[in-house]
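Asker: sharing a sequence plus its predicted fold:
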Amino acid sequence: MNKKRVQTGSTTRAFAKPHVIEEWVGKVYTALCILVLVITIGAIVYFVSSRGLATFFVDGVSLGGLLGGLKWEPEGDIPLYGALPFIFGSFSTSVLAALMAAPLGMCAAVFMTQIMPGFGKKVLQPVIELLAGIPSVVFGFVGLSVVVPVLRAIFPGQGIGIAAGSIVLSLMILPTITTIATDALAALPRGLKEGSFALGATRWQTIYRIVLPTTLPSLLTGVVLGMSRAFGEALAVQMVIGNSPHIPHSLFESASTLTSAITLDMGNTVMGSTHNNALWSLALILLSMTFVFVFVVRFLERRNKR
């Protein structure tokens, strides 16, 4: 009996050693991956911040002049670095795109989860996922070939401008909003709807009085994430917005965005010059807005948990 116990104990310890080693290797690998991510994010923030802040501390450009200036003429006799037209273009296209995509995405999510879940999972969800995988240059080409001519035929102007950029961006962020809204509605406790039906409410009353108010923080999270992607999009917007550095007076006039200004001018500047540092300042504005969007999402997630 004692021999059997000794053998059993030794066998257990022999099997336990590989599990301990695997657990240790897994912890070390996970810690290294997290360390690499933290270092990468820190390096990006440091590099963009150091280049962007050099515009103010080295080149002497004022912060108010950059954020509130209306003219962007870095090659003029008196260089001007007014980024307000780019900031206005980025915010206007992102907000309008969210206003157009949010109702469509939420309605599609309600249809897929509350009205026809079978058809939604088999047909609509694969279509939404396919739309999310289309490259941005394809969206830009479709906007240039379809959206711009339609706007030109209906409204005055050349068709390029804030409206065209917003429509293209709304198509690009629609999968993000729809997917997050679908997950939020699918995770809703079934007892809430059954209780509403038991009280005599119809399906539509249950949707707009119970389902939507309960999942509103998660739905808004999808909208904010969609705006974040729209705010940082470059190529598709650049193809249809016109890239004119001024504040437009209508939705059908050409404009420009922060990403468009960076992609068009960065390759034509000398590293360390005032023009180059000013472009890094625009990148710093984009990075700051990304952090703002992340904080908003975190706030909405905490509110949803409460």
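Answerer: On my side now, so go ahead. Numbers count the residues shown, from 1 in each chain.
Asker: for the rest of this, base every contact and every neighbour count on C-alpha atoms.
Answerer: Noted.
Asker: helix or strand for the closest residue to Ala109 other than its chain neighbours, which one?
Answerer: Nearest residue to Ala109 in three dimensions, chain neighbours excluded: Thr182, at 4.7 Å (Cα to Cα, 6 or more residues apart in numbering). If you go by DSSP states H and E, Thr182 is part of helix 162-186.
Asker: chain center to the next helix or strand after that helix, what's the gap?
Answerer: Sequence-wise, the next helix or strand downstream of helix 162-186 (DSSP H and E) is helix 190-198. Offset of helix 190-198 from its chain centre (Cα atoms, centre = their mean, to the nearest Å): 34 Å.
Asker: okay, now Val127: neighbour count?
Answerer: As a burial measure, Val127 scores 13 neighbours (other Cα atoms under 10 Å).
Asker: scratch that, Ser50
Answerer: 16.
Asker: C-terminal to the helix or strand harbouring Lys17, which secondary structure element comes first?
Answerer: Using DSSP H and E, Lys17 maps to helix 2-57. Downstream of helix 2-57, the next assigned helix or strand under DSSP H and E is helix 63-68.
Asker: take the one below as the second:
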Amino acid sequence: MAVYTQVSAEALGAFLARYDVGALVSAKGIAEGVENSNYLVDTTRGRFILTLYEKRVDAGDLPFFFAMIDRLADAGNPVPRALPDRTGMVIQTLEGRPACLIEFLSGVSLSQPTPTQARAGGAAMARMHAALTDFAPVRPNSMGVGAWPQLFEQCAPGLDSIQAGLRERVDGALDRTLAAWPHQLPTGAIHADLFPDNVLMLGDEVTGLIDFYFACTDVRAYDLAVMHSAWSFDGRGVPLDPAVGRALLEGYEAGFGLSPEERAALPVLAQGACIRFLLTRAWDWINTPADALVTRKDPLAYLRRLDWYENNRNAFR
């Protein structure tokens, strides 16, 4: 989450008047994340999230995201629905951007989950995948393995400005990962970005799964690999207690299952996840406007993860 588009109190008040949510009391921009403009909005009837969709999110994809969230909510998963206005319209326009008013979920995001919390997170992903096994809508992964070569070419001129030799290092890792990618594994609707900051918890209980704006149809085990790469390290990319990663896998496997082929592919899938997030973070690092209210994320934290996975190929056994 972030703030790229500023919303005036007058415009927000008029926007809220379309809904039965009461009058505006306060609004505060949320700086975490890098994708959309987000505000925490309090009204006389409650608390909500206002999201304005920026350039990386195609408004044409929003129906897929919302259909997926509705399916998950109907199955009892703790996900935030987008709210319709009085006419039933969900997707609005505010300050020239597509915008939605979204349910607020209680909970906090963890920076360093415990094994017990990681097991709960893995179980939450398992329940999510189970609820989506017959989900019919399809959205290709715009940030999937097929997009990485072009993304690398776009980032390549600036990579060595982040760290000397980074361009060559990523180029080699990308070639190896593309050659080994397990396209034959089962696919389905996945979150594709289930970092700790997209999972809300109270104690050891998962109370919210949020930020579905990279959700897509892709290799299901890749979703688990993305989550492992995000939960098993601290913010600098330093490994946490190995029990965290093991517990996450245990929670997932107990709730949904993991075939021998999927488990064997996890090292390559995790290295791919590292390349994907390294490159998108590098792009944002190079191109984020200086005046944007946004917290840039260190791409080198994913280089350290990539190094770890390449040197610990038995981590998923």
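Answerer: Arrived safely. Predicted model only: the values in this text are computed from it and were never measured.
Asker: tell me how they score on TM after superposing.
Answerer: Overlay of the two chains. TM-score (TM-score structural alignment, normalised by the length of structure 1): 0.23; 115 aligned residues with a Cα RMSD of 6.1 Å.
Asker: what is the neighbour count of His103 of structure 1?
Answerer: Just so we're on the same page, residue 103 of structure 1 is Pro rather than His. For Pro103 of structure 1, the count of nearby residues is 15 (other Cα under 10 Å).
Asker: now the stretch of helix or strand it belongs to: how far from the chain's centre is it?
Answerer: Element membership of Pro103 of structure 1, judged by DSSP H and E, is helix 84-110. The chain centre lies 11 Å from the centre of helix 84-110 of structure 1; the measure is Cα atoms, centre = their mean.
Asker: kindly check the end-to-end length of stretch 180-192 of structure 1 for me.
Answerer: 20 Å (Cα to Cα, to the nearest Å).
Asker: in it, what's buried?
Answerer: By neighbour count on 16 or more other Cα atoms under 10 Å, the buried set for stretch 180-192 of structure 1 is Ile180, Ala181, Thr182, Ala184, Leu185, Ala186.
Asker: wait, doesn't Ala283 of structure 1 sit right on Gly52?
Answerer: Yes: assessed by Cα atoms under 8 Å, Ala283 of structure 1 is found in contact with Gly52 at 7.3 Å.
Asker: ok so, going back, so the residue nearest to Ala109 of structure 1 sits against Pro117, correct?
Answerer: No: applying Cα under 8 Å, one finds Thr182 of structure 1 not in contact with Pro117, separated by 10.4 Å.
Asker: between these two, what contacts are shared?
Answerer: Counting by Cα atoms under 8 Å, 6 or more residues apart in numbering, no residue touches both Thr182 of structure 1 and Pro117.
Asker: going by residue numbers, what spans are helices in the stretch 151-300 of structure 1?
Answerer: 162-186, 190-198, 203-206, 212-214, 216-232, 235-240, 258-265, 274-305 (DSSP state H, counting those that start in this stretch).
Asker: now do the second one: which elements does it pack against?
Answerer: In other words, helix 190-198 of structure 1. helix 203-206 (3 or more Cα pairs under 8 Å, 6 or more residues apart in numbering; DSSP states H and E).
Asker: could you name the helices and strands sitting against the helix it packs on?
Answerer: Secondary elements touching helix 203-206 of structure 1 (3+ Cα pairs under 8 Å, 6+ apart): helix 190-198.
Asker: which residues does the closest residue to Phe91 of structure 1 other than its chain neighbours contact?
Answerer: Closest residue to Phe91 of structure 1 apart from its sequence neighbours, by Cα to Cα, 6+ apart: Phe231 at 7.0 Å. Listed by Cα under 8 Å, 6+ apart, the contact partners of Phe231 of structure 1 are Ser90, Phe91, Thr93, Ser94, Leu286.
Asker: Val127 of structure 1: what secondary structure?
Answerer: Secondary structure for Val127 of structure 1, judged by DSSP: H, G, I helix; E, B strand; the rest coil, is helix.
Asker: Leu174 of structure 1 versus that one, what's the distance?
Answerer: To Leu174 of structure 1, Val127 of structure 1 is 12 Å away according to Cα to Cα.
Asker: what about the strands in the stretch 201-317 of structure 2?
Answerer: Taking DSSP state E, counting those that start in this stretch to define them, one finds strands in the stretch 201-317 of structure 2 at 205-209, 216-219.
Asker: tell me the centre residue of structure 1?
Answerer: Centre of structure 1 computed as the mean C-alpha position; nearest residue by Cα atoms, centre = their mean is Arg229, 2.4 Å away.
Asker: pretty sure that one sits against Ile173.
Answerer: Yes: with contact defined as Cα under 8 Å, Arg229 of structure 1 reaches Ile173; the gap is 7.0 Å.
Asker: hang on, the earlier thing: out of the contacts of Phe231 of structure 1, who's the most crowded?
Answerer: Neighbour counts for those (other Cα under 10 Å) peak at Thr93, which has 30 neighbours.
Asker: quick check: closest non-adjacent residue to that one.
Answerer: Ser166 (4.7 Å).
Asker: over to Pro115 of structure 2?
Answerer: Once flanking residues are discounted, Pro115 of structure 2 sits nearest to Val244: 4.3 Å by Cα to Cα, 6+ apart.
Asker: does that neighbour really touch Ala118, like I thought?
Answerer: Yes: judged on Cα under 8 Å, Val244 of structure 2 makes contact with Ala118 at a distance of 5.9 Å.
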